[in-house]
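K.L.:
Any chance you could fold what I've pasted below:
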Amino acid sequence: MSNSIDARELRNALSTFATGVTVVTCKDAEGNPVGATASSFNSVSMDPPLILWSITKSINSANAFINAKEFVINVLASDQMETSNGFARSGEDKFAGIDTEEGIGGVPMLKDCVTRFQCKTWATYDGGDHEIIVGEVVEMDSSDKEGLVFYRGAYAKPEKL
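P.N.:
So this is what the prediction gives:
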């Protein structure tokens, strides 16, 4: 059976669901730092503590994430839009000018984030044009900063009602 859902219409419909913005980091097989902006991040389980995120299979860094034993989910603060934009681009040194510190397995963690989840890869699953990566949270830290939000194709700040 052929699916008649238009990809652009689906993307527009999905953009009505406000999400936080993250930069996921890992190290590639040669030990080089790798990072990508992702808004596809969710909790899975409290016991054990599991999270998931997904990455487009066609981007250059996909294999590094799919094969990584550890990764860090860096939840961006509302003043980190440029960081998000930088890690969303391809073909440049994404870590240039970014303050980091070492996390699990030597994975770079971004400074000044709202929250950082250090994870061991639990499982990966095929998700069509994405790979779904599940991680076990082994350490985390959090601040009271305001998070960066993505809604209807644009950055936003959360507002309490």
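
K.L.:
For the rest of this, base every contact and every neighbour count on C-alpha atoms.
P.N.:
OK.

K.L.:
can you give me the helices for the protein?
P.N.:
Shown for the chain, the helices assigned by DSSP state H span residues 7-14, 62-67, 81-88.

K.L.:
all strands of this structure, in order?
P.N.:
With DSSP state E as the criterion, the chain has strands at 19-20, 22-27, 33-38, 41-45, 50-56, 70-75, 100-102, 108-110, 115-127, 130-142, 149-151, 154-156.

K.L.:
right, and these - which one's nearest Ser2?
P.N.:
Nearest of the strands of the chain to Ser2, taken as Cα to Cα: strand 115-127 at 17.6 Å.

K.L.:
Pull out the buried residues from the closest one.
P.N.:
In terms of neighbour count (16 or more other Cα atoms under 10 Å), strand 115-127 has its buried residues at Thr115, Arg116, Phe117, Gln118, Cys119, Lys120, Thr121, Thr124.

K.L.:
what does that strand rub up against?
P.N.:
66, 68-76, 103-104, 109, 131-143 (Cα atoms under 8 Å, 6 or more residues apart in numbering).

K.L.:
Give me the buried entries from those residues.
P.N.:
The buried subset of the contacts of strand 115-127 (16+ other Cα under 10 Å) comprises 66, 68-76, 103-104, 109, 131-137.

K.L.:
Please give the structure of this sequence too, so both can be compared:
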Amino acid sequence: MSNPVQDSRAFRDALGLFATGITVVTTRAPDGEPVGLTVNSFNSVSLEPPLVLWSLSLGSPSEAPFRACSHYAVHVLAESQQALSSQFAGSRERRFAGLHTTAGLGGVPLIDGCLARFECRNDMQYAGGDHLIFVGRVERFERGAGHPLLYFGGAYRGIRQP
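P.N.:
Okay, here's the model as predicted:
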């Protein structure tokens, strides 16, 4: 048995053995600039009311815009969207480069072609260690078709179906 406080790298590696979907979360900053990032901490919370959650590292340059926004959108990425995931995990200045978006609730930038998309009211925020947990009330959603992009063991994966 390992102690997570004494061996944080081993703890992180063990957490990486839980396969997660990949999302891109987007909003608008108070000055109107689009803000977005790749997130794999997305989770459903409740059907009644319809709630989802995701978390953001404290001190992230995206923290202030997401704290202040009225709405955000969670885009569940398809297996074919690994490049989009990498783009939103990279340089903040290049995240929306070459990307066509449409305006969603609260002016949130929406990305087409995703496996699913949830437009959320920024309902609740909770401190959670070195992260801020956002709970959003889903006001609109869309479903696409295909297979999800997954992250497992430090690498992107897809689903292999028989």
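
K.L.:
Need the TM-score from the superposition.
P.N.:
The TM-score (TM-score structural alignment, normalised by the length of the first structure) is 0.94; 160 aligned residues with a Cα RMSD of 1.5 Å.

K.L.:
that older thread, for the helices of the first structure, which one ends up most surrounded?
P.N.:
helix 62-67 (a mean of 19; mean count of other Cα atoms under 10 Å).

K.L.:
got the contact list for that one?
P.N.:
Residues outside helix 62-67 of the first structure that contact it (Cα under 8 Å, 6+ apart) are Cys26, Lys27, Asp28, Ala29, Val34, Ile55, Thr56, Lys57, Phe71, Thr124, Glu131, Ile133.

K.L.:
Could you identify the most distant pair in those residues?
P.N.:
Maximum pairwise distance among the contacts of helix 62-67 of the first structure (Cα to Cα): 19.0 Å, between Ala29 and Thr56.

K.L.:
So these two - more neighbours on which side?
P.N.:
Set side by side, Ala29 of the first structure and Thr56 show more neighbours around Thr56, with 15 against 12, by other Cα atoms under 10 Å.

K.L.:
Leaving out chain neighbours, which residue sits closest to the more buried one?
P.N.:
In space, and not counting its chain neighbours, Thr56 of the first structure is closest to His130: 4.3 Å by Cα to Cα, 6 or more residues apart in numbering.

K.L.:
and what of Tyr155 of the first structure?
P.N.:
Counting by Cα to Cα, 6+ apart, Tyr155 of the first structure lies nearest to Val149, which is 5.6 Å off, once chain neighbours are set aside.

K.L.:
Can you verify my assumption that that neighbour contacts Thr19?
P.N.:
Yes. Contact criterion Cα atoms under 8 Å: Val149 of the first structure and Thr19 qualify, at 5.6 Å.

K.L.:
Tell me how far Met59 of the first structure lies from Val137 of the first structure.
P.N.:
Residue 59 of the first structure: Ile, not Met. For Ile59 of the first structure, the distance to Val137 of the first structure equals 25 Å [Cα to Cα, to the nearest Å].

K.L.:
same question, Cys26 of the first structure
P.N.:
Spatial separation of Cys26 of the first structure from Val137 of the first structure under the definition Cα to Cα is 14 Å.

K.L.:
How about Met109 of the first structure?
P.N.:
14 Å.

K.L.:
now do Gly128 of the first structure
P.N.:
Gly128 of the first structure is 25 Å from Val137 of the first structure, where distance means Cα to Cα.

K.L.:
how many neighbours does the residue nearest to Leu76 of the first structure when sequence neighbours are not counted have?
P.N.:
Nearest-residue entry for Leu76 of the first structure: Cys113, 4.9 Å, with adjacent residues in sequence omitted and distances by Cα to Cα, 6+ apart. Cys113 of the first structure has 25 neighbours, counted by other Cα under 10 Å.

K.L.:
And Cys113 of the first structure, what's its match in the second structure?
P.N.:
Taking TM-score structural alignment for the superposition, Cys113 of the first structure sits opposite Cys114 in the second structure.

K.L.:
got the contact list for that match?
P.N.:
Contacts were defined as Cα under 8 Å, 6+ apart; by that measure Cys114 of the second structure touches His75, Val76, Leu77, Ala78, Gln81, Gly144.

K.L.:
Can I get these in CSV including distance to Ala14 of the second structure?
P.N.:
Listed next are the contacts of Cys114 of the second structure as CSV, based on distance: Cα to Cα, whole Å:
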residue, distance to Ala14 of the second structure
His75, 26
Val76, 24
Leu77, 24
Ala78, 25
Gln81, 26
Gly144, 31
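
K.L.:
Would you mind measuring from Asn67 of the first structure to Ala88 of the first structure?
P.N.:
Asn67 of the first structure is 20 Å from Ala88 of the first structure, by Cα to Cα.

K.L.:
coming back round to it: so which of the strands of the first structure is nearest Leu10 of the first structure?
P.N.:
Short answer: strand 149-151, nearest of these by Cα to Cα, at 14.4 Å.
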